[in-house]
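Sharing a sequence plus its predicted fold:
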Amino acid sequence: MTAVVVIAKECRPGRVKTRLTPPFTPAEAARLAAASLDDTLETVAALPVARRVLYFEGRNPPATAHGFDVIRQAGGELDERLAVVFDALAEPMLLVGMDTPQFRPDDVREAIAGLESTGADAPDCWLGPAADGGFWALGMRMPRGDVIRGVPMSRDDTGAVQRRRLEEAGLSVGQMPVLADVDTAAEASVIAELAPDSRFAREFRRLTAGRPA
């Protein structure tokens, strides 16, 4: 059975979602990040998988991580931290970020089924492209970090480079839906509208109530 891993950091002011400041204060940006992480953990908790992992940077995992195995993040740049967890797990693995609170079980249902399939036509890997050119999810039937190390992160071609690295390693790649990350206030507004019942959307509405449009 597949393990789903959420990579996240402790939501402290000035350490998360700094591109939301301004218009939000560092404390408000941290509250939005915490709501986004809670939404993500709640969605992962609802998935029909054998293991759920929070790959965490910080000392205080959120209460919504109940039932998750908590693994401390490795040091180094993001590509190295991702590679370490893909090397650490032996079972089929799907990693998701904490920045897509609109993500729902249907977005990964096909990928999870594919990772658990023994069929010859099933892709070896699954990539969830982000609207900004990165990726919000990455799955491998046989996890390996070497195909992640050295991929330049946080660029508009990160997703394309990661896909190319997988294919150059002889791995077939299935695609999950394209989702937007919460990075800017404009993206936060769009995502709050896409998932109006989410914790993230409720927090966004509280913080923006009465502000000029």
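Great, that's in hand.

from here on, contacts and neighbour counts on C-alpha atoms
OK.

how about the helices in this structure?
Per DSSP state H, the chain carries helices over the ranges 26-45, 78-88, 105-116, 158-168, 185-194, 199-208.

how many other residues sit next to Glu110?
Glu110: 14 surrounding residues under other Cα atoms under 10 Å.

if I look at it, how far off is Phe86?
For Glu110, the distance to Phe86 equals 20 Å [Cα to Cα, to the nearest Å].

Tell me which of the helices of the chain is the most buried.
Each of those was scored by mean neighbour count; the highest is helix 26-45, a mean of 23, by mean count of other Cα atoms under 10 Å.

Show me what that one is packed up against.
Under the contact definition 3 or more Cα pairs under 8 Å, 6 or more residues apart in numbering; DSSP states H and E, helix 26-45 sits against strand 3-9, helix 199-208.

So which of the ones you listed is nearest Asp69?
Nearest to Asp69, of all the helices and strands packed on helix 26-45, is strand 3-9, at 9.2 Å by Cα to Cα.

What lies in contact with that closest one?
With contact meaning Cα atoms under 8 Å, 6 or more residues apart in numbering, strand 3-9 is reached by 16, 37, 40-41, 44, 49-58, 91-98.

From those, list the buried ones, please.
Neighbour-count burial (16 or more other Cα atoms under 10 Å) is assigned, among the contacts of strand 3-9, to 16, 37, 40-41, 44, 51-57, 91-98.

ok, the residue nearest to Asp69 when sequence neighbours are not counted - contacts?
Nearest non-adjacent residue to Asp69, counting by Cα to Cα, 6 or more residues apart in numbering: Val53, 4.6 Å away. By Cα under 8 Å, 6+ apart, Val53 lies in contact with 3-6, 68-71.

dropping in the other structure now:
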Amino acid sequence: MAKAPVPGRAKTRLAGVAGAEGAADLAAAALLDTLEAAATAFPPGRRVLALDGDLAAARRGRELAAAAQGWQVVPQAGQGFADRLVEGHRQAHRLAGGPVVQVGMDTPQLCPVLLGDLAEAAHRHGGPVLGPADDGGWWVLVTTDARQAAVLADVPMSRADTGRLTAAALAAAGHPALEAATARDVDLPDDAEAVAALAPGTRFAAAWRELASASGTLSGPTSTGAAP
């Protein structure tokens, strides 16, 4: 699930420090990192990009279009974000089969091994896997059947209790979820700095360092640890 990184539409909560174009550059870098990790974990035919917007109008649009080669790209559909998530799972199961490992573009620190492990865990469990986010939401939902994602339509999104409510809704529908490792979404400047420090070898970290250097107002990542 991704939004085309168009200035003014992508990562708007970072625009206060990065500006609209800088925020879109960070979003583009995060999406490129995510596409690369997923493409390493899963072969062509097993990758679906549910896209909101047009890559032709996006920052790094040509690079993103090249990275999306080998993906089945479908437009996001639905009235709200929850509906788009449900439809995204339905489309992915229809086009690529399951398990479906659904992530967004907010976790550029992801590594291919983790994505593959999540799919295998769902296969062994015979049901969903849900990864909580530090902010109370969730960063990954793995489904083994599209009907499991239908519960999302009744879960309020983008709240501090979205993760808990999603787990409860899955359990109430007879699909108790395994819990995956917690991860940090990039929503705010503190998140961006922490994730860039965690994965300094990513495009996202490079974009953050460039932004910090240009602005002189952000400290940027200082970690020298290896990227995941």
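Received it, and whenever you're ready, just let me know what you need. Here the structure is a predicted model, which means the values were calculated and not measured.

Could I get the TM-score for this pair?
Once superposed, chain against chain, the TM-score is 0.90 (TM-score structural alignment, normalised by the length of structure 1); 203 aligned residues with a Cα RMSD of 1.5 Å.

quick revisit: cross the contacts of strand 3-9 of structure 1 against strands and list the overlap.
Secondary structure defined by DSSP state E assigns 51-57, 93-96 of the contacts of strand 3-9 of structure 1 to strands.

and these as TSV, adding distance to Gly159 of structure 1?
Compiled in TSV, these are given as follows (distance: Cα to Cα, whole Å):
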residue	distance to Gly159 of structure 1
Arg51	26
Arg52	24
Val53	23
Leu54	22
Tyr55	21
Phe56	22
Glu57	23
Met93	18
Leu94	16
Leu95	14
Val96	14
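
and Gly16 of structure 2, what pairs with it in structure 1?
Matched by TM-score structural alignment, Gly16 of structure 2 corresponds to Pro22 in structure 1.

What distance do you get for that match to Ala185 of structure 1?
For Pro22 of structure 1, the distance to Ala185 of structure 1 equals 8 Å [Cα to Cα].

mapped onto structure 2, which of the contacts of Val53 of structure 1 are still contacts?
Using both residues aligned by TM-score structural alignment, their matches' Cα atoms under 8 Å, structure 2 keeps these contacts from the contacts of Val53 of structure 1: 68-71.

Setting aside sequence neighbours, what's the nearest residue to the residue sitting nearest the centre point of structure 2?
Nearest residue to the geometric centre of structure 2 (Cα atoms, centre = their mean): Gly104, 1.8 Å. Closest residue to Gly104 of structure 2 apart from its sequence neighbours, by Cα to Cα, 6+ apart: Met1 at 4.8 Å.

So what's the residue count around that neighbour?
Here the count is done by other Cα under 10 Å, and Met1 of structure 2 has 19 residues near it.

quick one: buried residues of stretch 153-160 of structure 2?
Those would be 153, 155, 157, for stretch 153-160 of structure 2 by 16+ other Cα under 10 Å.

Tell me how far the aligned residue in structure 1 for Ala167 of structure 2 lies from Asp99 of structure 1.
Aligned by TM-score structural alignment, Ala167 of structure 2 pairs with Arg163 of structure 1. To Asp99 of structure 1, Arg163 of structure 1 is 20 Å away according to Cα to Cα.

coming back round to it: my guess is the match of Ala167 of structure 2 contacts Trp126. True?
No. If you go by Cα atoms under 8 Å, Arg163 of structure 1 and Trp126 don't touch, sitting 9.2 Å apart.

Touching both of these two, which residues are there?
In contact with both Arg163 of structure 1 and Trp126: Val173, using Cα under 8 Å, 6+ apart.

Can you check which part of structure 2 stretch 100-116 of structure 1 sits on?
Mapping stretch 100-116 of structure 1 onto structure 2 (TM-score structural alignment) gives residues 107-123.

The residue mapped onto Trp136 of structure 1 from structure 2 and Val6 of structure 2, how far apart?
Aligning on TM-score structural alignment places Trp136 of structure 1 opposite Trp139 in structure 2. Trp139 of structure 2 is 22 Å from Val6 of structure 2, where distance means Cα to Cα.

One more: Leu115 of structure 2?
According to Cα to Cα, Leu115 of structure 2 stands 27 Å off from Val6 of structure 2.

cool, and Arg184 of structure 2?
Arg184 of structure 2 sits 23 Å away from Val6 of structure 2, going by Cα to Cα.

So between the two, which is more surrounded?
Neighbour count, other Cα under 10 Å: between Arg184 of structure 2 and Val6, Val6 has more, with 24 against 21.

In structure 1, what residue corresponds to that one?
Under the alignment (TM-score structural alignment), Val6 of structure 2 pairs with Arg12 of structure 1.

Chain neighbours aside, what residue packs nearest to that match?
Here the residue nearest Arg12 of structure 1, using Cα to Cα, 6+ apart, is Ala30, at 5.6 Å.

what sits against Gly116 of structure 2?
Residues in contact with Gly116 of structure 2 (Cα under 8 Å, 6+ apart) are 41-42.
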